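Engineer: predicted model, plus sequence, below.
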Amino acid sequence: MKTTISEVHKYVDQEVTIGAWLANKRSSGKIAFLQLRDGTGFIQGVVVKAEVDEDVFTKAKSITQETSMFVTGTIRKDERSAFGYELAVANVEIIHESVDYPITPKEHGTEFLMDHRHLWLRSKRQHAVMKIRNEIIRATYEFFNSNGFTKVDPPILTGSAPEGTTELFATKYFDEDAYLSQSGQLYMEAAAMALGKVFSFGPTFRAEKSKTRRHLIEFWMIEPEMAFYQFEDNLKVQEEYVSFIVQAVLDNCSLELQTLGRDTTKLEKIVAPFPRISYDDAIKFLHDKGFTDIQWGDDFGAPHETAIAENYEMPVFITHYPTKIKPFYMQPAADRDDVVLCADLIAPEGYGEIIGGSERIHDNQLLQKRLEEHGLTSDAYKWYNELRQYGSVPHSGFGLGLERTVAWISGVDHVRETIPFPRLLNRLYP
């Protein structure tokens, strides 16, 4: 019976064959222990010299790291293993021998591992991070599909920029200028006017020359947009969505979280509703904490966000930022025009902003005024303006950065480990 490691629980005390690679091995005279992986998981194969043919034991002791093979044996329960099962090996059939595999069990530097990212992905730690990433994606689709959202795919090549052109990758679109998208938001607003509640999930690009552990040049965004939803409605969806994906990872990735050494008691506290602090109060809080470098009207940096987050055990909304430091499309507060109806959701434990969202301007004249103030009067925004001319309604949305969210939930230090092939300021290989 051919099966996979993730399915062995169905075949206890039965003989199975698994296609696998050798992740590691050790032997103690008459027993060889093979750490096997097949993409679905990891299992220990035990080869006892007295229970197999001599050539099988000899082969098991000489197999090199990352050699591919078919391994046949009996599945047994193993209470000592976090996985819960082991394979009593009866036969090994080599498919391809791996020679001088570069990533050995010893310590390697980060740059070496990044140069070999195509192989580093095979490690147990990276496997766990990718599985958690996949679960967050799966849960994202479940959440939005079960709540009446329609998936819409905005273009990656655009003729305009939602948040200015200073951090965009420019290219030529035949005989006109184009940019790699930094957000699908403007297009999702159009989709919301047609379909009510929509979400997108796709790659975005920022030509930001940053080397921090929170930044990537190419990353993935989940961007919902909702017609007839105002500021408070928007926050409610955000906290329910984040609570949902955290619970999904706790339910379905317990082994991966254990592999990463994640303190799950911290994740178990992530339940909506989330605390909030206004920008005004955040400035006062930071001053009280000794951050005299920041003044009202300044944007928060990583140290400021971390200081605020440390005051809470759950993600915290920072709301009502100054109008002048936010994009042109955000709706001003009803009682003061110097702040807008927006919020950044800051993850606990120093992981920074994972969501940025706002109520969008729905008045055509105000939007036109904001476009002019930002020098965005070209024909490229004509279609966006027209959304307010034909049946405009209050609407809101947000964007969640997948990689920062994976980093936070997984407990890994750097976002470069949360995407299969990271694009960094100094890295376009592999």
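Structural biologist: Good, I have the coordinates.
Engineer: from now on I want contacts and neighbour counts done on CA atoms only, so please keep to that.
Structural biologist: OK.
Engineer: going along the chain, name the strands of the stretch 201-350 of the chain.
Structural biologist: For the stretch 201-350 of the chain, the strands defined by DSSP state E, counting those that start in this stretch cover 218-227, 276-278, 316-319, 342-347.
Engineer: what's the closest of the ones you listed to Phe328?
Structural biologist: strand 342-347 (11.8 Å; CA to CA).
Engineer: heading C-terminal from the closest one, find the next helix or strand.
Structural biologist: Next along the chain after strand 342-347, taking DSSP states H and E as the criterion, comes strand 352-360.
Engineer: quick one, strands of the stretch 1-150 of the chain?
Structural biologist: So, for the stretch 1-150 of the chain - with DSSP E, counting those that start in this stretch - the strands run 2-3, 15-27, 31-37, 42-48, 68-77, 85-96, 150-151.
Engineer: among those strands, which comes closest to Ile308?
Structural biologist: Proximity to Ile308 (CA to CA) singles out strand 150-151 among the strands of the stretch 1-150 of the chain, at 33.9 Å.
Engineer: this is the comparison structure:
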Amino acid sequence: MPPIISLSQVSQFNDQEVQIRGWVRHRRSSGKIQFITLRDGSGEIQAVLSKSTLGPEQFESAAQLVQESSLSVTGRLRADARAPGGYELDVSQFNIFHIAETYPIQPKEHGVGFLMDHRHLWLRSSRQHAILKIRHEIVKACRDFFDDRDFVLIDTPIFTPNACEGTTTLFQTQYFEETAYLAQSGQLYGEAAAAAFGKVYCFGPTFRAEKSKTRRHLMEFWMVEPEVAFAELPDVMELAEAFLVTIVQRVLEKRQEELKVLERDVSKLEAIIPPFPRLTYQEAIECLQKCGSPIQHGGDFGAEDETMLSNEFQKPLIVHRYPSSIKAFYMEPDPQRPDLALCMDVLAPEGYGEIIGGGQRIHNYQVLVSRLKEHKLSEEAFRWYLDLRRYGSVPHAGFGMGIERAVAWICGLDHVRETIPFPRMLSRLYP
């Protein structure tokens, strides 16, 4: 029996008999020859079916093979620069697994609602395939970046007894006799792990019950969050810069074909090299006001402000030292300006806005107790978190990056709904 191979392996089997299993992308006939474009998830190939080789009966049965029918084909591979993937398969026999019904997604305009209702099928399209292959590469690059730097992966809980930034945008659920929340971040637990291991990261799903319909928001998304002991704000700014450069370079190196499918302007990605521009919050406010924004000092940036700011630069922009009043309770105050927090956001260029948020955490016990009171948060609920400031507390810092926003930016997408296999949005829980 010839070997069963994937289409990613065809270059290793030129001029050899192989078996390939997959689905029909499309079929066309030219008299006594039929051409089937076959996909298997790793690539595509043109299979050539000849009536003289297969015989009239099997040749006619191939006419049933409509889009998304599944089959295995056996034949000899040959290099052909004109063919998709650079190879063709001269079929000597085939076996049909299933003749598909009429496929609902056709090469015509479909509304977004229709495509999202058929997301389970839309994933098979070349565009969605390219996006999710790039997502896969980004996820792998994230893990490799931290693994290569001796970070330890720590899996943080999804059920949490309290929130790290208030409960107004959290999904609440019953946990036996207690109330629990779906985690909006693994950060607090990451801080505990950093005190044990020095350098850690968590990587998993997070949830925000934010009633937002913008192109940047999902209710369920994935975050990678490093946390580093003995680190301060400048350290994590440099770490975030190196992190993004590495991810973009990996995609440029490994996913050129997928970027071509998306018609991504790769020159924009090739410009992502260090150093990144850095602005204080006050400098960013002044920049926005010059651009026509009505924002005043003390106001948080909205999506339009982030877009306006990031459009001013060709590289990611790091904005740091926001007012403490608009940041989370755990942010370390600037010793020179206690009204400012030692925090930072990284805004992606081309108007994509915030993709990373982080900063230095409060490491003084009394300061943290005071901040909990200011935010009207229960000291008892955060007793374990306060313990971290009682037993060998050190300066520490970290950040979080939303995978979907990074994928949207790197792929050049208009909306994050295409960046995850099955998006959960304000009005979308199906399929």
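Structural biologist: Arrived safely, thanks for sending. The shown structure was predicted, so the numbers you read here are calculated from the model rather than taken from an experiment.
Engineer: right, so the strands of the stretch 201-350 of the first structure: which one is the most enclosed?
Structural biologist: Each of these was scored by mean neighbour count; the highest is strand 342-347, a mean of 26, by mean count of other CA atoms under 10 Å.
Engineer: so what secondary structure elements neighbour it?
Structural biologist: If you count contacts as 3 or more CA pairs under 8 Å, 6 or more residues apart in numbering; DSSP states H and E, strand 342-347 of the first structure packs onto helix 302-309, strand 316-319, strand 352-360.
Engineer: can you put these in TSV and add distance to Phe199 of the first structure?
Structural biologist: Below are these laid out as TSV (distance: least, CA to CA, whole Å):
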stretch	distance to Phe199 of the first structure
helix 302-309	27
strand 316-319	21
strand 352-360	13
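Engineer: out of those, which is closest to Glu86 of the first structure?
Structural biologist: That would be strand 352-360 among these, by CA to CA, at 38.9 Å.
Engineer: Val48 of the second structure maps to what in the first structure?
Structural biologist: Counting by TM-score structural alignment, Val48 of the second structure corresponds to Val46 in the first structure.
Engineer: and its match, how far is that from Val16 of the first structure?
Structural biologist: To Val16 of the first structure, Val46 of the first structure is 14 Å away according to CA to CA, to the nearest Å.
Engineer: wait, Asn364 of the second structure sits on Arg389?
Structural biologist: Yes - when contacts are counted by CA atoms under 8 Å, Asn364 of the second structure is listed as touching Arg389 (6.1 Å).
Engineer: who has more neighbours, these two?
Structural biologist: More crowded of Asn364 of the second structure and Arg389, by other CA atoms under 10 Å: Arg389, with 20 against 16.
Engineer: who's in contact with the nearest residue to the more buried one once chain neighbours are set aside?
Structural biologist: Leaving aside its chain neighbours, Arg389 of the second structure sits nearest to Tyr365 (5.0 Å; criterion: CA to CA, 6 or more residues apart in numbering). By CA atoms under 8 Å, 6 or more residues apart in numbering, the contact list for Tyr365 of the second structure reads 386, 389-390.
Engineer: map Tyr365 of the second structure onto the first structure.
Structural biologist: Match for Tyr365 of the second structure (TM-score structural alignment): Asn364.
Engineer: with Phe35 of the second structure instead?
Structural biologist: Matched by TM-score structural alignment, Phe35 of the second structure corresponds to Phe33 in the first structure.
Engineer: same check, this time on Ala130 of the second structure
Structural biologist: So, by TM-score structural alignment, Ala130 of the second structure is matched to Ala128.
Engineer: what's the burial count for that match?
Structural biologist: 23.
Engineer: excluding chain neighbours, give the residue nearest to it in space.
Structural biologist: Glu256 (4.7 Å).
Engineer: what lines up with the one you found in the second structure?
Structural biologist: By TM-score structural alignment, Glu256 of the first structure lines up with Glu258.
Engineer: pretty sure that match contacts Ala130?
Structural biologist: Yes - applying CA under 8 Å as the test, Glu258 of the second structure and Ala130 come out as touching, 4.7 Å apart.
Engineer: contacting residues for the aligned residue in the first structure for His217 of the second structure?
Structural biologist: Alignment note (TM-score structural alignment): His217 of the second structure maps to His215 of the first structure. Neighbouring residues of His215 of the first structure by CA under 8 Å, 6+ apart: 415, 424.
Engineer: same check, this time on Ala407 of the first structure
Structural biologist: Contacts of Ala407 of the first structure by CA under 8 Å, 6+ apart are 351, 413-415, 417-418.
Engineer: list only buried entries from these.
Structural biologist: 351, 414-415, 417-418 (16 or more other CA atoms under 10 Å).
Engineer: count the residues that sit near Glu380 of the second structure.
Structural biologist: 9.
Engineer: show the contacting residues for it.
Structural biologist: Counting by CA under 8 Å, 6+ apart, Glu380 of the second structure has no contacts.
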